[in-house]
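Chemist: The following block contains a protein sequence and its predicted model.
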Amino acid sequence: MSWLDRVRNGIPFLPKRQTAENLWHKCKRCGTMVFVKEWEENYSVCPRCNFHDRIGPTTRFEQLFDAAQYELLPAPEVREDPLRFRDTKRYTDRLKAARAANGERDALVNARGKLDGQKVVIGVQDFGFMGGSMGIAVGAAFVAGVRAAIADQAPYILFTAAGGARMQEGILSLMQMPRTTVALAELREAGLPYIVVLTDPTTGGVTASYAMLGDVQIAEPGALIGFAGQRVIEQTIREKLPEGFQRAEYLLEHGMIDMVVWRGDLKEKLALLVAYLSPEDRKAA
């Protein structure tokens, strides 16, 4: 070992050196550099422009459940790659890559726990898993979440984030639209509330089905919500659409959703809605 290696290895702080990548977070909207710790303490929201960054199921559950304590519901077993789909890659390879990157079986994860002392089941769609796309596994997870809520006599709260139906499953992905709608009929027959929180982005077949069927529709600030893209709509109707017409604030102004809530206030707002909507004899003891 040379004298330079001995000196370098003897400096205690070098292996623990922090870099710009783990100290700072750059806002995707305004470009502001924010300390990661400050950004995380602000619920992954830019303190300058209020841009709500996308977060996954684990972070969402920790922010909402009391003392960050919850029980994950097992992902339903479904047939994978029923069409044996292949584009530039095999569909099975894309699934393996998404699972390795996210650590989840598919794009919708459910958990049960308590929200301000009240029993709830919460589902979170992860845009990081193949764009949160809706396929057979997402439909099965949605049904499982609804039935877990019925078994617990608790509300079902869903956070949506999706680019639409999963093209690799063709018509089978579109069949999840009526399937989830029927599951919601079971939830309503049981007299339990269904609350939807629309996050960025919620589009396509998800918007055309369970994302817009909540008893209460909430959205995070600035969330993109729509069916088709703005350019596609403009080319179809041959008219220029107003700026931001698919953003949460525009939808609130035009009566499509009930409220836009900053992420830091979501837990308090959801707890209030659960207390108000849940029948007295079914609230947590």
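Modeler: Received the coordinates, thanks. Numbering: from 1, shown residues only.
Chemist: okay, CA-based contacts and neighbour counts for the rest of this
Modeler: Fine.
Chemist: which element is Ala144 on?
Modeler: Assignment of secondary structure by DSSP states H and E places Ala144 within helix 136-152.
Chemist: wait, what's in contact with Gln230?
Modeler: Under the criterion of C-alpha atoms under 8 Å, 6 or more residues apart in numbering, the contact list for Gln230 reads 241, 246.
Chemist: tell me, how many neighbours does the nearest residue to Pro57 once chain neighbours are set aside end up with?
Modeler: Spatially, and ignoring its direct neighbours in sequence, Pro57 is nearest to Val124 (5.5 Å; C-alpha to C-alpha, 6 or more residues apart in numbering). Applying the criterion other C-alpha atoms under 10 Å, we find 25 residues in the vicinity of Val124.
Chemist: In terms of helices and strands, where is Val124?
Modeler: Using DSSP H and E, Val124 sits in strand 118-125.
Chemist: Who are the packing partners of that strand?
Modeler: Judged by 3 or more C-alpha pairs under 8 Å, 6 or more residues apart in numbering; DSSP states H and E, the packing partners of strand 118-125 are helix 57-64, strand 108-115, helix 136-152, strand 156-162, helix 266-277.
Chemist: 10 Å - rerun?
Modeler: If you count contacts as 3 or more C-alpha pairs under 10 Å, 6 or more residues apart in numbering; DSSP states H and E, strand 118-125 packs onto helix 57-64, strand 70-72, strand 108-115, helix 136-152, strand 156-162, strand 194-202, helix 266-277.
Chemist: immediately after the shortest one, which helix or strand?
Modeler: Scanning forward in sequence from strand 70-72 by DSSP H and E, the next helix or strand is helix 91-102.
Chemist: List the buried residues for that following helix?
Modeler: Using 16 or more other C-alpha atoms under 10 Å as the test for burial, helix 91-102 gives 91, 95, 98-99, 102.
Chemist: Below is an additional structure, to be compared with the one above:
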Amino acid sequence: MLKGFFKKTKYVTTSLPAYEKPPTPNIPNGMWIKCNTCDQIVYKKDLEENKKVCPHCGHHFRMTARERIDLIIDENTFEEFNQDLSTLNPLNYPDYEAKILQQQEKAELKEAVITGTGKICGEETVIAVMDSHFLMGSMGSVVGEKITRAVEEATKRRLPIIIFSTSGGARMQEGIFSLMQMAKTSAAIAKHDDEGLLYISVLTDPTTGGVTASFAMLGDIILAEPGALIGFAGPRVIEQTIKQKLPEGFQKSEFLLEHGLIDEIIPRNHLKETLHKLLHLHKEVE
């Protein structure tokens, strides 16, 4: 009897349901954006409603030209001109035409600047807005021509002109033709100034190279957005050239304001109001 009590029983095999992984959340791509300044994750819709300014640290994300026009110009008052100017390949640079077509489809622009007339709180002005989403806003023949024509139109109509700059510099695929745009745009602005007319330059991130060395720094009033990179050559190139460590924040708009190279830094949510005041004051003086 005791022998049966200690007898080993057979194990019973049972089938358990296989372990199922929890379903992966179905989150569409592009709904969240990481801020490169504070590393916070921002809901894209909230960012757009906040004029593409990080709600956590105030970092100003880059805008397209059309987004900026919608932000600054009164609704239904913008009239674009010279929108059909096309880029050529004067140096027969390999694959340049294909790259331009690719950029036009990607950025939904003909070139890296939009020009036209519009009203800011009722004050009429000519405006040129560069777009870094098109070949990093590089200045080729068409960009220079459109900006020059915009300045000449402002002079002809005796209107102020506002230029929003953002650029990586001259467009290398066009060589000397690109560099000539520096002189051409500067000459048009000089004639505009001779007529006693107002030119407001607004520097956004980034404004570098030949654009900085020409029309971007020729404004009667030079404004900038917070934290914008502004300069001719990049910080790394300068350090390699002069063999010195650059100061903290060198080439940022705050550094330039402190050293007297720009007139004021204006946060994006105050920019339209500020431009309206400047246009109104200049109109009163005239």
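Modeler: Alright, I've got the coordinates. What you see is a predicted model; the values in this text were computed from it and never measured.
Chemist: What would you report as the TM-score here?
Modeler: Aligned and superposed, the two chains score 0.87 in TM-score terms (TM-score structural alignment, normalised by the length of structure 1); 262 aligned residues with a C-alpha RMSD of 1.8 Å.
Chemist: just how off-centre is the helix holding Ala144 of structure 1 within its chain?
Modeler: Taking C-alpha atoms, centre = their mean, to the nearest Å, one finds helix 136-152 of structure 1 lying 15 Å from the centre of the chain it belongs to.
Chemist: Also stretch 135-142 of structure 2?
Modeler: 13 Å.
Chemist: One more: stretch 232-247 of structure 2?
Modeler: Chain-centre distance of stretch 232-247 of structure 2: 23 Å, with C-alpha atoms, centre = their mean.
Chemist: in that stretch, what counts as buried?
Modeler: The neighbour-count criterion (16+ other C-alpha under 10 Å) identifies 232, 235 as the buried residues of stretch 232-247 of structure 2.
Chemist: For Pro94 of structure 2, give me its contacts.
Modeler: For Pro94 of structure 2, the set of contacting residues under the criterion of C-alpha atoms under 10 Å, 6 or more residues apart in numbering consists of Gln173.
Chemist: Which neighbouring residues are in contact with the counterpart of Ala190 of structure 1 in structure 2, exactly?
Modeler: Using TM-score structural alignment as the criterion, Ala190 of structure 1 maps onto Glu195 of structure 2. Contacts for Glu195 of structure 2 (C-alpha under 10 Å, 6+ apart) come out as 155-156, 158, 189.
Chemist: what's the closest of those residues to Lys34 of structure 2?
Modeler: Comparing these against Lys34 of structure 2 with C-alpha to C-alpha places Ile189 closest, at 39.2 Å.
Chemist: what's the burial count for the nearest residue to the closest one once chain neighbours are set aside?
Modeler: In space, not counting the residues next to it along the chain, Ile189 of structure 2 is nearest to Val151; the distance is 6.4 Å by C-alpha to C-alpha, 6+ apart. Counted with other C-alpha under 10 Å, the neighbours of Val151 of structure 2 add up to 30.
Chemist: same thing with Ile176 of structure 2?
Modeler: Here the neighbour count serves as a burial measure; for Ile176 of structure 2 (other C-alpha under 10 Å) it reads 15.
Chemist: Show me what counts as buried in the host helix or strand of it.
Modeler: Element membership of Ile176 of structure 2 [criterion: DSSP H and E] is helix 175-194. The neighbour-count criterion (16+ other C-alpha under 10 Å) identifies 177-179, 181-182, 184-189, 192-193 as the buried residues of helix 175-194 of structure 2.
Chemist: Which of those residues sits closest to Arg171 of structure 2?
Modeler: When the buried residues of helix 175-194 of structure 2 are compared for distance to Arg171 of structure 2, the smallest value, 5.9 Å, is given by Ser178; criterion: C-alpha to C-alpha.
Chemist: Find the nearest non-adjacent residue to whichever residue in structure 1 pairs up with that closest one, please.
Modeler: Using TM-score structural alignment as the criterion, Ser178 of structure 2 maps onto Ser173 of structure 1. The shortest distance from Ser173 of structure 1 to any residue other than its chain neighbours is 4.4 Å, reached at Gly135 (C-alpha to C-alpha, 6+ apart).
Chemist: The residue nearest to Ile189 of structure 2 contacts Tyr199, doesn't it?
Modeler: Yes: taking contacts as C-alpha atoms under 10 Å, Val151 of structure 2 lies within contact range of Tyr199: 8.8 Å.
Chemist: so what sits against both of those two?
Modeler: Taking C-alpha under 10 Å, 6+ apart as the contact criterion, the common neighbours of Val151 of structure 2 and Tyr199 are 126-127, 159-163, 189, 192.
Chemist: can I get those residues in CSV with distance to Tyr43 of structure 2?
Modeler: Listed next are those as CSV, based on distance: C-alpha to C-alpha, whole Å:
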residue, distance to Tyr43 of structure 2
Val126, 34
Ile127, 31
Leu159, 40
Pro160, 37
Ile161, 35
Ile162, 32
Ile163, 30
Ile189, 41
His192, 43
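Chemist: picking that back up, could you measure from the alignment partner in structure 2 of the residue nearest to Ser173 of structure 1 over to Leu91 of structure 2?
Modeler: With TM-score structural alignment defining the correspondence, Gly135 of structure 1 maps onto Gly140 in structure 2. Taking C-alpha to C-alpha, to the nearest Å as the measure, Gly140 of structure 2 falls 12 Å from Leu91 of structure 2.
Chemist: And for Ile41 of structure 2?
Modeler: Ile41 of structure 2 sits 44 Å away from Leu91 of structure 2, taking C-alpha to C-alpha as the criterion.
Chemist: try Lys252 of structure 2
Modeler: Using C-alpha to C-alpha, we find Lys252 of structure 2 at a distance of 35 Å from Leu91 of structure 2.
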